[in-house]
Every structure is written in structure tokens, then in C-alpha cells.
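[1] coordinates only, sequence not included:
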């Protein structure tokens, strides 16, 4: 006996054919590349203008060149999303982290307790800062930037870490409110 899959969101999810052309084309490109459509694209397509703004900022943060590697950017997402209890982002970005780091264990380690994960001291300092931004941004001060600097991070890196943490705080909250489900495909990626 098979059980029906729960819905991917508690809000309406438009059919692909109902989406504006630019959004449908983006969703189809993601589907072609990954072999499935991550539910975040379907859920956020409910509000097209916000979809466009969300992914424009996402891409500006996560795909830009800089000192932070793509794997380090995903570490920030996984650790702060765990702090925010966002199942979707921990699972989805955990899969991306495993792929980008070429390490099948790292996402689980970072999600559960990054301080004991097999990552560098500088990466732990990076996540310490990201977690502080996520939970107590009002306490961030010059000493935090000095700590990052002592681990080789620049002022621009600090901005990137903070922006990723802040952006995914928004994402985590939307995912939790919409009851966004991680795609089953994410669980096996990079393992």
C-alpha cells in the first residue's frame, strides 16, 4: 500500500503551465540540470515578483566570485538553517554541500554540531559569526570582525557571511511558514 505524498506547501502551488514565462523557463532549466524541480521553486512561484527578487538575491550571494568557496557558503546555510529549524534548507543545502565539498559526511556534521565537524578552524570561526548574525545580530561588534580577520577573512568576506546568514533567515522562515517539504531526491544526493 502506498501513501500519498504530503503537499509541498500549505499555500497554492501553480502548475508549470500557469507560471510566467521567465519563471517557467528558470524552473525548466533547473529541472533539466538536476533531474527534478526543487520544491522551493514551486512554492515561491505562488508570488512571481517575490520569486524573482528572492532568486536574484540568492544568486548574487551564492554564485558570485569571492574568497568564500561555494562549499563554505553552503556550510553557512546548513548551520544557520539548522539553528532556525528549517528542515527544507538543511536537507536541500546539505545535499548541495555534500556535492560541492565532495564529502558525503560533511553536511550531517555541520548540521548537527559544526564545532565537532571535520572542517578547518577558520571555517568554524566563519560559522560562529554566521550563527551570531542569525541569532544575535544586535551583538555583532568590531571584535567579531577582528576574529574573522585573524582567520584570514576580509571585511568583504564578513559582509558575505552576514548576508548569507540573513538571507537564509528569511528563507528559513518562509520555508517553515509554508511547510515546504524537501524533495526526496535531496536525501541521496552526494552520498
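    Perfect, thanks for sending it. Only a predicted model underlies this, so the values are computations on that prediction, with no experimental measurement involved.

[2] contacts and neighbour counts: CA atoms only from here.
    OK.

[3] residue nearest the centroid of the protein?
    Nearest to the mean C-alpha position of the chain, by CA atoms, centre = their mean, lies residue 77 at 4.2 Å.

[4] helix or strand right after the strand or helix carrying that one?
    Element membership for residue 77 (DSSP states H and E) is helix 70-83. Sequence-wise, the next helix or strand downstream of helix 70-83 (DSSP H and E) is helix 87-101.

[5] for residue 163, give its distance to residue 150.
    Between residue 163 and residue 150 the computed distance is 20 Å (CA to CA, to the nearest Å).

[6] do residue 135 as well
    Using CA to CA, residue 135 is found at 23 Å from residue 150.

[7] what about the two, which has more around it?
    residue 135 (16 against 12; other CA atoms under 10 Å).

[8] gap between the helix holding residue 77 and the chain center?
    Remark: helix 70-83 is offset 6 Å from the chain centroid, using CA atoms, centre = their mean, to the nearest Å.

[9] may I see the buried residues of the top helix by length along the chain?
    Taking DSSP state H as the criterion, the chain has its longest helix at helix 155-178. Of all the residues in helix 155-178, those buried under the rule 16 or more other CA atoms under 10 Å are 157-158, 160-169, 171-172, 174-176, 178.

[10] ok, structure two:
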């Protein structure tokens, strides 16, 4: 049960967006730019970073929703997402993505945990400064989103189908049009 009366039965962050639309707009815009805007990283790869950070933060709603969002946008689907959540170093992704996931893991721990070695490894693997920047910002933003969702004790659907439906909506319409969906 949420810590505050939200006036709706929506899950996770969508319940918070319905409660405070004025804060939902800039947060949705941030997610849109980071996860769907122009980038050398695919939308699926960026969602994978969001799912990994959310997993490390133990935010069930964000982990399950962004895992579903990544899975529908990656050829390898949920098996790859599950491998990355469990151990990105052994997952069948590019060396560049492995290095960026290591950067994201460090950001999740603390911004100061990102070392020169993390950045060097990412660059050697082919990551650009923009990709490194965006990885750090995605990881930092998801630490905030995770704490927002869990700090107010929002609910999370138990059914995988609810996340699949959210994934269909987000991949088709984006975050700016994140119409609250009933699970």
C-alpha cells in the first residue's frame, strides 16, 4: 500500500505521474530523451541499462517494466535481459555495452565509484564521450526514479502480462505519451 493517498490504483511511477502531472511532464521528457532520443546506443540497449540499475536498486516495478521494454526492442528478448541482470560481464553483448554496464553499475553504487579505469575500458571498447555521458545520466536518473517509486511504496503488478502491455504502449507511443495504464 502506498505511503500516501494517490487517488488511483495505477502501478509504480504511473500512479505518481497521475497524482502529480506537473512533475510527470519533465520526468517523462527526461525518460524520452534518455531512452528514446537520438543515440548511437539502441533503445533496447538503453532500456537494458535502466533495467540493470533498477535491478541493482531492488526496485521491482522499474526492473520489471524496463526489462520488458528492453526485451521487446532486442532481438534476443527476455533471455538476454535476464542474463544482463544476473551478470553483464558474461552476457552475450558487445564489449562496449559490457563496459557501459560496468559504468552504470558504478554510478548505481556512487557517482564517485566511476573510475578512470571504467572510462578507459569503455573508450577502448569503442564508447564515445556521448555514450559514456548518456550511460552515466541514465544510471543516475534511474537511481532517482527507483527511489521515487519505492520511497512512496507504489504497487507493482505481479503478472508479466501487465509489463508486456506497458512495453507495447511505451515502444509505440513513447514516454511523453505515458498514459496511465491499468495493469
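    Thanks, I have it. This one's a predicted model, so the numbers in the text were calculated from it and none came from an experiment.

[11] where does the longest helix of the first structure end up in the second structure?
    Per the alignment by TM-score structural alignment, helix 155-178 of the first structure matches residues 129-152 in the second structure.

[12] which outside residues touch that stretch?
    By CA atoms under 8 Å, 6 or more residues apart in numbering, the surrounding residues in contact with stretch 129-152 of the second structure are 2-4, 12-13, 16, 34-35, 39-41, 46, 49-50, 53-54, 57, 59, 61-62, 100-101, 103-105, 107-108, 119, 122-123.

[13] put the buried members of those into a ChimeraX selection.
    Of the contacts of stretch 129-152 of the second structure, the buried ones go into a single ChimeraX selection, burial set by 16+ other CA under 10 Å:
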select :12,13,16,34,35,41,46,49,50,53,54,57,59,61,62,100,101,103,104,105,107,108,119,122,123
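
[14] picking that back up, tell me what whichever helix or strand comes after the longest helix of the first structure is packed against?
    Next in sequence after helix 155-178 of the first structure, counting helices and strands by DSSP H and E, comes helix 184-188. Contacts defined by 3 or more CA pairs under 8 Å, 6 or more residues apart in numbering; DSSP states H and E place helix 184-188 of the first structure against helix 87-101.

[15] pull up the aligned stretch in the second structure for the helix it packs on.
    The alignment of helix 87-101 of the first structure onto the second structure (TM-score structural alignment) spans residues 60-74.

[16] may I see the buried residues of the matching stretch?
    Within stretch 60-74 of the second structure, the residues that count as buried by 16+ other CA under 10 Å are 60-74.

[17] pick the one among these closest to residue 156 of the second structure.
    Top of the list for closeness to residue 156 of the second structure, among the buried residues of stretch 60-74 of the second structure and by CA to CA, is residue 61 at 5.0 Å.

[18] my guess is the closest one meets residue 159, correct?
    No: contact criterion CA atoms under 8 Å: residue 61 of the second structure and residue 159 do not qualify, at 11.3 Å.

[19] residue 142 of the first structure: neighbouring residues, count only.
    8.

[20] what does it align to in the second structure?
    Residue 142 of the first structure maps onto residue 116 in the second structure, with residues paired by TM-score structural alignment.

[21] that match: what's it in contact with?
    Residue 116 of the second structure touches nothing, counting by CA under 8 Å, 6+ apart.

[22] could you redo the last one with a cut-off of 10 Å?
    Taking CA atoms under 10 Å, 6 or more residues apart in numbering as the criterion, residue 116 of the second structure is in contact with residue 122.

[23] helix/strand/coil for the spatially closest residue to residue 125 of the second structure that is not a sequence neighbour?
    Closest residue in space to residue 125 of the second structure, ignoring its immediate chain neighbours: residue 96 at 4.6 Å, by CA to CA, 6 or more residues apart in numbering. With DSSP: H, G, I helix; E, B strand; the rest coil as the basis, residue 96 of the second structure sits in helix.

[24] do I have it right that residue 83 of the second structure meets residue 92?
    Yes: contact criterion CA atoms under 10 Å: residue 83 of the second structure and residue 92 qualify, at 8.1 Å.

[25] now do the contacts for residue 10 of the first structure.
    Residue 10 of the first structure touches 43, 177-181, counting by CA under 10 Å, 6+ apart.

[26] please say which position in the second structure it maps to.
    Taking TM-score structural alignment, the alignment pairs residue 10 of the first structure with residue 3 from the second structure.

[27] where's its match relative to residue 126 of the second structure, distance?
    Counting by CA to CA, the separation of residue 3 of the second structure from residue 126 of the second structure is 44 Å.

[28] again, but for residue 84 of the second structure
    Counting by CA to CA - residue 84 of the second structure and residue 126 of the second structure are separated by 19 Å.

[29] neighbour count winner among the two?
    Taking other CA under 10 Å, residue 84 of the second structure and residue 126 do not tie; residue 84 has more neighbours (22 against 15).
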